[in-house]
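Have a look; sequence and predicted model below, questions after that.
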Amino acid sequence: MTEPAEGHRRVLYIIVCAAGPAADVGKLVTLAHQRDWDVQIIATPSALDFIDALALETQTGRPVRSQYRKPDEPRSPRADAMIVAPATYNTLNKWANGIADTYALGLLAEAPGLGIPVVALPFVNTALAARTPLQRSIGALQAEGVRVLFGPGEFEPHDPGTGGSRFDTYPWPLALEEINLLTGQAHHPQ
């Protein structure tokens, strides 16, 4: 991992999927800004219905991206790290299986090969978590170096139909602390 140039802040891509906690992704942006990250929000097409894109654009100073840019549009800055949160069943399975049918999945498909640290913070219920495809996908992503925060002390699946009661306790700070550890920027209390 190279150090950012003088005056350049590290760039964190937050990839948002279509799950209830997505509406609160601004909490993660605030935490990232407090830790000197510039943030680029990448939303899956379905996630656009879950977030306030205008508020996030104001908060980050960057457009929310959900599609590949047109040739005449400026490029987003290169990511120094990525957090996928909330990571859905659909996104985790497609990503692990090499499907890159959205801009977000295209970025995620390339990240391990580019050496970009990635943390995924799922949001799934126990019925989906018990499925073999998801278990295989998490294992495949972990084998490629993706840090999936799933299990005791990390994200623990909820019973079907109860996800709405888990939005306020979704562990946004855990994802940021993990990406800071992976990038050598762990928080050291004074």
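Structure received. Numbers count the residues shown, from 1 in each chain.

can we go C-alpha only for contacts and neighbour counts from here?
Will do.

Which residue ranges of this protein form strands?
Assigned by DSSP state E, the strands in the chain fall at 10-16, 37-43, 81-87, 118-122, 147-148.

export the ones you listed to TSV and tack on mean neighbour count and distance to residue 56?
Formatted as TSV, the strands of the chain follow (neighbours: other C-alpha atoms under 10 Å; distance: least, C-alpha to C-alpha, whole Å):
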stretch	mean neighbour count	distance to residue 56
strand 10-16	25	11
strand 37-43	24	8
strand 81-87	25	15
strand 118-122	26	19
strand 147-148	22	25
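
Tell me which of those strands lies nearest to residue 75.
Set against residue 75 and scored by C-alpha to C-alpha, these come closest in strand 37-43, at 11.4 Å.

OK, contacts around the residue nearest to the spatial centre of the chain?
By C-alpha atoms, centre = their mean, the mean C-alpha position of the chain lies nearest to residue 84, the distance being 1.6 Å. Going by C-alpha atoms under 8 Å, 6 or more residues apart in numbering, residue 84 touches 14, 15, 16, 17, 118, 119, 120, 121, 122.

Apart from its chain neighbours, what residue comes closest to the fifth one?
Beyond its immediate neighbours in the sequence, the residue positioned closest to residue 118 (C-alpha to C-alpha, 6 or more residues apart in numbering) is residue 82, lying 4.7 Å away.

Pasting the second one now:
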Amino acid sequence: MTAQPFLYVVVCAAGIAGDAHKLITAAQEQGWGVGVIATPQGLGFLDTEAIEDQTGYPIRSAWRSPGDPRPLPPADAIAVAPATFNTINKWAAGIADTLALGILCEAYGMGIPTVVMPYVNAAMAAHPAYGRSLDQLREMGVLVGAYEPHRPKAGGGADRFRWEEALELLEGKID
């Protein structure tokens, strides 16, 4: 009998971050254990108590102190959803200045299957660094969701963001 696979959901500071429970629910329905890692700014978008009740684990946002126990099991896969312009560009550049980015940068070297679900507006997506960063992540083997950027200053796109696509992209990617 194999152990339950464990998914890290990395949540960034985007307007739809409060809906991360949709991905958690879908993953749990497919038999995943789930732990959430939030960027420091993303933490403020989440209902911490509800997510911790749903997952059974604390949300991680900061480095743990030496000697402290690891609060989450090791990840079998990672889904970054929603992924912001900032996180995508820092990750592709190898900048690990937050726990979330450190985990993402390390995942590459550990061979952990990873999905990124961008949620950016069209003006940010037009910046040349964004396309280069997505290309870099693809070259690293990161699976990229199909979300089309929404209009700037419109606060839109939540209805088109397919949380479950992260799980679809991971199908068959873990042992």
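Structure's in. What do you need? Values in this document were obtained by computation on a predicted structure and should not be read as measured data.

quick one: TM-score?
After superposition, the two chains reach a TM-score (TM-score structural alignment, normalised by the length of structure 2) of 0.95; 174 aligned residues with a C-alpha RMSD of 1.2 Å.

Quick one: map the residue nearest to the centre of structure 1 onto structure 2.
Superposed on structure 2 with TM-score structural alignment, residue 84 of structure 1 falls opposite residue 80.

For burial, what's the neighbour tally of residue 97 of structure 1?
Residue 97 of structure 1 sits with 15 neighbouring residues when counted by other C-alpha atoms under 10 Å.

who's in contact with it?
Counted by C-alpha under 8 Å, 6+ apart, residue 97 of structure 1 has contacts residue 137.

which position in structure 2 aligns with it?
Per TM-score structural alignment, residue 97 of structure 1 is aligned with residue 93.

cool, and residue 73 of structure 1?
So, by TM-score structural alignment, residue 73 of structure 1 is matched to residue 68.

how far away is that match from residue 142 of structure 2?
30 Å (C-alpha to C-alpha, to the nearest Å).

So for these two, which residue has more residues nearby?
residue 142 (21 against 7).

I'd like to know how far that one sits from residue 133 of structure 2.
In terms of C-alpha to C-alpha, residue 142 of structure 2 sits 11 Å off from residue 133 of structure 2.

returning to what we had before: now render the contacts of residue 84 of structure 1 as TSV, adding distance to residue 110 of structure 1.
Listed next are the contacts of residue 84 of structure 1 as TSV, based on distance: C-alpha to C-alpha, whole Å:
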residue	distance to residue 110 of structure 1
14	15
15	14
16	17
17	18
118	11
119	14
120	15
121	18
122	20
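
Out of those, which comes closest to residue 177 of structure 1?
For the contacts of residue 84 of structure 1, the nearest to residue 177 of structure 1 is residue 119 (9.9 Å; C-alpha to C-alpha).

For that closest one, list the residues it contacts.
82, 83, 84, 146, 147, 148, 149, 175, 178, 179.

let's see it at 6 Å
83, 147, 148 (C-alpha atoms under 6 Å, 6 or more residues apart in numbering).

Which residue of structure 2 is paired with it in the alignment?
In structure 2, residue 119 of structure 1 lands on residue 115 (TM-score structural alignment).

before we move on, what about residue 174 of structure 1?
Checking TM-score structural alignment: residue 174 of structure 1 goes with residue 165.

and if you look at residue 35 of structure 1?
That one, residue 35 of structure 1, aligns with residue 30 by TM-score structural alignment.

Okay, helices next: where are they in structure 2?
For structure 2, applying DSSP state H gives helices covering 21-29, 48-55, 85-93, 99-110, 122-125, 128-139, 165-170.

Measure the mean distance from the shortest one to structure 1 post-superposition.
For helix 122-125 of structure 2, the mean distance to aligned residues of structure 1 following superposition is 0.7 Å (mean C-alpha distance after the TM-score superposition for structure 1).
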